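1. I'll drop the sequence and a predicted model, then ask my questions.
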Amino acid sequence: MIIYIILILVILQRLTEVFIAKRNEKWMLSQGAYEVGSSHYPYMVSLHAGFFLFLIIEVVTNHKSLSPLFPLLFILFIAVQALRIWCIRSLGSFWNTKILILPDAEVVRKGPYTFMRHPNYAVVCLEIILLPLMFQAYFTAFCFTLLNVTMLSVRIPIEEKALRDATNYNHIFQKKISES
């Protein structure tokens, strides 16, 4: 029963994020933004939808129970969700599920973005591992971790190139590297 409650809450969270992303997309496009990497976006959406589908199938068909480490994994999962919210709030109107580039915009350098370039992707990676492990869905954890790493190996270089070409991204992160 707990898996269904958690999954419903996570799916509701994702739907809320889609609403936020659509609202932010509309604003960014009105400011002159453009999308890059649109060819891989449907695959990313399919990956995330497939993740939830396979997780449910693996748990239900194999009668999986809570992991003995569930309390620890759940606390980590909640911490990851807090980091997700911090990412979204830090980027504000710039947060999106698509790669939208607003030429000459100042790159956001606050919140978790002061510590790493792509904290939201770290959140997704951790979630794809933690959520299945809470319910002993090891096949889903393994397969979708590999699929997600593959997706991010395509997505992150596209995003970084677009940010370098159209914003102060290179300057901000070069400066950040030289400060450390």
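-> Done, it's in.

2. rest of the way, CA atoms for contacts and neighbours
-> Fine.

3. what about the helices in this structure?
-> With DSSP state H as the criterion, the chain has helices at 2-30, 41-61, 70-91, 119-134, 138-166, 169-179.

4. Surely L83 touches Y121?
-> No: under the criterion of CA atoms under 8 Å, L83 makes no contact with Y121, lying 10.8 Å away.

5. out of the helices of the chain, nearest to I101?
-> Of all the helices of the chain, helix 138-166 sits nearest to I101, with 6.8 Å by CA to CA.

6. ok, back up a step: among the helices of the chain, which is nearest V107?
-> That would be, of the helices of the chain and by CA to CA, helix 169-179, which comes in at 5.8 Å.

7. circling back: closest one to P103 among the helices of the chain?
-> With CA to CA as the yardstick, what comes closest out of the helices of the chain is helix 138-166 (4.9 Å).

8. dropping in the other structure now:
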Amino acid sequence: MTPAIIILALVTAQRLAELWLARRNTRRLLARGGREHAAGHYPLIVLLHAAWLAGLWFLARDAPVALPLLALFLVLQGLRLWIIATLGERWTTRIIVLPPGKPLVRSGPFRFMAHPNYAVVAAEIAVLPLVFGLGWYALVFSLLNAAVLAIRIRAENAALRSVA
């Protein structure tokens, strides 16, 4: 087993665990009166992330690993966990807005920016391919992700304004 396969297996396991957590949190939020917004673009997000990871499995399984970039990717994972921990049961991969009167999370990384998760995801989509020397792959998926995030952030901001 190559180092690249170990890294990809760990990232895949992490993403699957996060999907489980997101589904659990989504069910809980909806049960508390939350409402999903802009669900139409969600399959596009899933497709983009699945294609990104599947492509890495295909292209990078025997690639050498750039340790400084791997260290950067690990820092990004720490930031990802900070975001998930800060949001707690509110963290999900969908746009779920609670009824009016529930304050937005303003602690943790949300003190510094409105959408820290999207910044981390954008960095991950670029950095992990670079760990394996796939600069062109990082560029292509970064551009695709930027297009999807433009849709997503507009939709999320509109959903949040609808209950403000």
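-> Done, it's in. Because the structure is predicted, anything quoted here is derived from the model rather than measured.

9. so who does the equivalent of M151 of structure 1 over in structure 2 touch?
-> Aligned counterpart of M151 of structure 1 in structure 2: V148 (TM-score structural alignment). V148 of structure 2 makes contacts with 44-45, as judged by CA atoms under 8 Å, 6 or more residues apart in numbering.

10. And the residue nearest the centre of structure 2?
-> In structure 2, the centroid-proximal residue (CA atoms, centre = their mean) is V121; its distance is 4.5 Å.

11. corresponding residue for that one in structure 1?
-> Under TM-score structural alignment, V121 of structure 2 pairs with V124 in structure 1.

12. neighbours of F142 of structure 1, just the number please.
-> 14 (other CA atoms under 10 Å).

13. Would you quantify the distance from the closest residue to it other than its chain neighbours to L73 of structure 1?
-> Leaving aside its sequence neighbours, F142 of structure 1 sits nearest to I129 (CA to CA, 6 or more residues apart in numbering; 7.6 Å). Distance of I129 of structure 1 to L73 of structure 1, given as CA to CA, to the nearest Å: 10 Å.

14. next one: L7 of structure 1
-> 15 Å.

15. more neighbours, these two?
-> Higher neighbour count among L7 of structure 1 and L73: L73, with 19 against 15, using other CA under 10 Å.

16. what lines up against that one once you look at structure 2?
-> L73 of structure 1 maps onto L69 in structure 2, by TM-score structural alignment.

17. Now its match. Nearest residue, chain neighbours left out?
-> That would be V131: by CA to CA, 6+ apart, it lies 5.2 Å from L69 of structure 2.

18. Y138 of structure 1 too?
-> P132 (6.5 Å).

19. Quick one: residues contacting the one you found.
-> 55, 138, 140-141.

20. Around E17 of structure 1, count how many other residues there are.
-> The burial count for E17 of structure 1: 17, using other CA under 10 Å.

21. I meant I151 of structure 2, not that one.
-> I151 of structure 2: 13 neighbours (other CA under 10 Å).

22. what's the distance between it and L79 of structure 2?
-> Counting by CA to CA, the gap from I151 of structure 2 to L79 of structure 2 is 23 Å.

23. Stretch 82-96 of structure 1 aligns to what range in structure 2?
-> Going by TM-score structural alignment: stretch 82-96 of structure 1 matches residues 78-92.

24. Next, the mean deviation of stretch 141-152 of structure 2 compared to structure 1.
-> Taking mean CA distance after the TM-score superposition for structure 1, the mean distance separating stretch 141-152 of structure 2 from the aligned residues in structure 1 is 0.3 Å.

25. ok, back up a step: of the helices of structure 1, which stretch is the most buried?
-> When you average the neighbours per residue for each of these (mean count of other CA atoms under 10 Å), helix 119-134 leads with a mean of 20.

26. Quick check: that helix compared with structure 2, mean distance?
-> Counting by mean CA distance after the TM-score superposition for structure 1, helix 119-134 of structure 1 comes out at 0.6 Å.

27. coming back round to it: wait, what's in contact with the residue nearest to L69 of structure 2?
-> Here V131 of structure 2 is in contact with 65-67, 69-70 (CA under 8 Å, 6+ apart).
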